[in-house]
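Engineer: here is a sequence with its predicted model. Questions after.
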Amino acid sequence: MRVTTCEMHTCGEPLRIVETGLPDIIGNTILDKVAFIRENCDDIRKYCVDNGIVEAEEPETLVNIQCPCGLIPTYVSSNKERSGRVRFHSVPSFVLQMDVSVRVPKIGVITVDISYGGAFYAFVSTDALGLTSKAADALTAVEVGQAVTNAIKKLIKIKHPENEDLGFLAGTIIVDRTGLDTKNLVRQMAVFADHELDRSPCGSGTAAHIALLHAKGLLGVNCEKTFQSIVNDSKFVGRVIRKATCGLFDAVIAEVGGNAYYTGRSLFTSEDEDPLMTGFTSRPRMTAHTIET
């Protein structure tokens, strides 16, 4: 097997684009294709989307990206020599529930908001969790954020109004809004999947946060806010570009902009006689900050 990839990062969050070497992925939607890979190519353990070459246009190139949540129009600043800043328009983003009380083991009762921006996230303040908005708290935040996610999953059945496959809580976003009024700045970090920490401010999480701020009356249409990663201080800029609906929910279309950079290209090969060609996983969950749930 020979697989070629392009390596990038978006505000510090690694991204690997598989270019060649995978089998044909069967399915009508991205969710169908993800399911096909999971069931038939699990040893590869990579998501794959159809891709091709898009001819650059100045000053901006439109690239439509098919994501599990739907089609995402993406605009890439470009000139004859290179691409630049990227912005995308979210799917209809909305608040599912506000001011939800949830008891988290070893923390107590906290209040969270649940919002959708391509995936569902719970939003909770650093103060409620006894954390600061410093990168030094990131390890603790992973364990605490995962505990919050687990507690909410036991309490609430998440449902998307139009697609049942999107009805799950992707993670918890821990936020510090103390700079919202004075600096027009929100600091946040997203804990998602299984104890994963997003290095970037989180694209879908930022769209969900924009919908939440709009619903709270803290962000008007076409008013920009800066969303900064607590992990590495990288920034996205976001705004509401128009109002929308999703099922019976009032929603917004959010625009999120940032930068991504190429970091290299890779060629992966395997030999048929290699007994470990599909790899193995060894990931203990023992840390000084582990919270039992």
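Structural biologist: Nice, thanks for sending it over.

Engineer: from here on, contacts and neighbour counts on C-alpha atoms
Structural biologist: Noted.

Engineer: isn't Thr269 right next to Arg2, touching?
Structural biologist: Yes - Thr269 lies in contact with Arg2 (CA atoms under 8 Å); the separation is 4.6 Å.

Engineer: pasting the second one now:
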Amino acid sequence: MKPELSIQLMDTHAGGDVSRIVTGGIDPLPGATVREQMEYLREHADGLRRLLLEEPYGIPEMSVDLLVPATDPQAVAGYIIMEVMGYPIYSGSNTICTATAVLEAGIVPKREGKQSFMLESPAGLVQIEATIQNGVVETIRCEGLPSYIHTYRDSIDVPGLGRVTYSVAYSGGFYALVDAQQLGFDLTLDEERRLAETAHAIVEAIRAECDFSHYTLGDVGPLPFLHYMGPVEKVDDGFYRSRSATYVHPGVICRSTTGTGTSARLALMNFEGSIRPGNRLETVSLRETGFTGEFSGVEQVGEYQVVKNHITGKGYVITRSDIVLNCDDPMVSCDGLHHILSSRSGE
């Protein structure tokens, strides 16, 4: 009989964004670091990403996180993030979901109260602080990438919209930041489709005219993301709240506000002098879910004020499952995939 090919999964979500954690079925990847393993996957085995994000197994709104052995001895596990637009080197919601899965799978045994461990992302080591109550992972607090404002209040002509004012932040990817009210949005769920269409038009206009380069990473590709900002409300001393929505791909508004989108907001608030170290911002999504970003500190790197930050959220396990791959199925493409799949004999 043909060997049966299967992939072991733990589906999770944080803030509504589904992250499909691959816990087994994939052979070790070459690469001295998780970043190098990500690059190998991107260049030589992108079929895994497509398989798990396209019919019949998935949808573009999902993300996939492949657990891999850590290459840094300080980390308990590594993970590679895969999304419909490609391979981001970091994501807050994916990190929260991966940390939750690592605990739920027993890779890190749960302990009551607070416990800390390291994960290795393609961007490097990430410090995780988990809060466990009665055996339940109640919160995950993770480091956001150092974030900064690259462009402040520029404007561009957008077909069908006119002149649009935007800023650009880097927080793990480049984000266009726009005022939702100035574009006529209240950031409610019924606006979701129009938000995606408007964001796509703005991003395409910016991409046609502008290239952005990170001060150490250099060229990280064209602008991928847009973050809608609602009004900022002061909830308490040092604690703010704002409705938010993040566009990541044509037709796709994230169900959460995203961790990197929240980090980008902190960078803008610091740039405008409206937030201080120790202050927190809760971003609230179209579905009334939220992440809380904490402004940890700032340092001047060349011309940029680089914001250190942490993101807190909660991950939920949705299902544990095996995907059985039948490469004879006309709906399934196994191209560029066989060489990384583990196999076991059929019954």
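Structural biologist: Thanks, I have the structure now. Model, not experiment: these values are computed from the prediction.

Engineer: which residues of the stretch 51-200 of the first structure fall in strands?
Structural biologist: For the stretch 51-200 of the first structure, the strands defined by DSSP state E, counting those that start in this stretch cover 60-67, 70-78, 83-89, 94-104, 108-116, 120-125, 169-176, 185-192, 196-197.

Engineer: export these as a markdown table, with columns for distance to Glu39 of the first structure and mean neighbour count.
Structural biologist: Below are the strands of the stretch 51-200 of the first structure laid out as a markdown table (distance: least, CA to CA, whole Å; neighbours: other CA atoms under 10 Å):
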| stretch | distance to Glu39 of the first structure | mean neighbour count |
| --- | --- | --- |
| strand 60-67 | 19 | 16 |
| strand 70-78 | 22 | 17 |
| strand 83-89 | 31 | 18 |
| strand 94-104 | 31 | 18 |
| strand 108-116 | 27 | 20 |
| strand 120-125 | 24 | 26 |
| strand 169-176 | 21 | 26 |
| strand 185-192 | 22 | 26 |
| strand 196-197 | 23 | 19 |
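
Engineer: go through the ones you listed and name the closest to Asp43 of the first structure.
Structural biologist: Across those, Asp43 of the first structure has its closest neighbour in strand 196-197 (20.4 Å, CA to CA).

Engineer: got the end-to-end distance for stretch 224-240 of the first structure?
Structural biologist: End-to-end distance for stretch 224-240 of the first structure: 8 Å, by CA to CA, to the nearest Å.

Engineer: in it, what counts as buried?
Structural biologist: In terms of neighbour count (16 or more other CA atoms under 10 Å), stretch 224-240 of the first structure has its buried residues at 224-240.

Engineer: now do stretch 9-27 of the first structure
Structural biologist: Buried, per 16+ other CA under 10 Å, within stretch 9-27 of the first structure: His9, Thr10, Cys11, Gly12, Glu13, Leu15, Arg16, Ile17, Val18, Leu22, Ile25.

Engineer: inside strands: which ones of the buried residues of stretch 224-240 of the first structure?
Structural biologist: Counted as lying in strands by DSSP state E, out of these, are Lys225, Thr226, Phe227, Gln228, Ser229, Lys235, Phe236, Val237, Gly238, Arg239, Val240.

Engineer: can you add distance to Tyr47 of the first structure and give the strands of the stretch 51-200 of the first structure back as JSON lines?
Structural biologist: Output for the strands of the stretch 51-200 of the first structure, formatted as JSON lines (distance: least, CA to CA, whole Å):
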{"stretch": "strand 60-67", "distance to Tyr47 of the first structure": "11"}
{"stretch": "strand 70-78", "distance to Tyr47 of the first structure": "16"}
{"stretch": "strand 83-89", "distance to Tyr47 of the first structure": "20"}
{"stretch": "strand 94-104", "distance to Tyr47 of the first structure": "26"}
{"stretch": "strand 108-116", "distance to Tyr47 of the first structure": "22"}
{"stretch": "strand 120-125", "distance to Tyr47 of the first structure": "20"}
{"stretch": "strand 169-176", "distance to Tyr47 of the first structure": "17"}
{"stretch": "strand 185-192", "distance to Tyr47 of the first structure": "17"}
{"stretch": "strand 196-197", "distance to Tyr47 of the first structure": "17"}
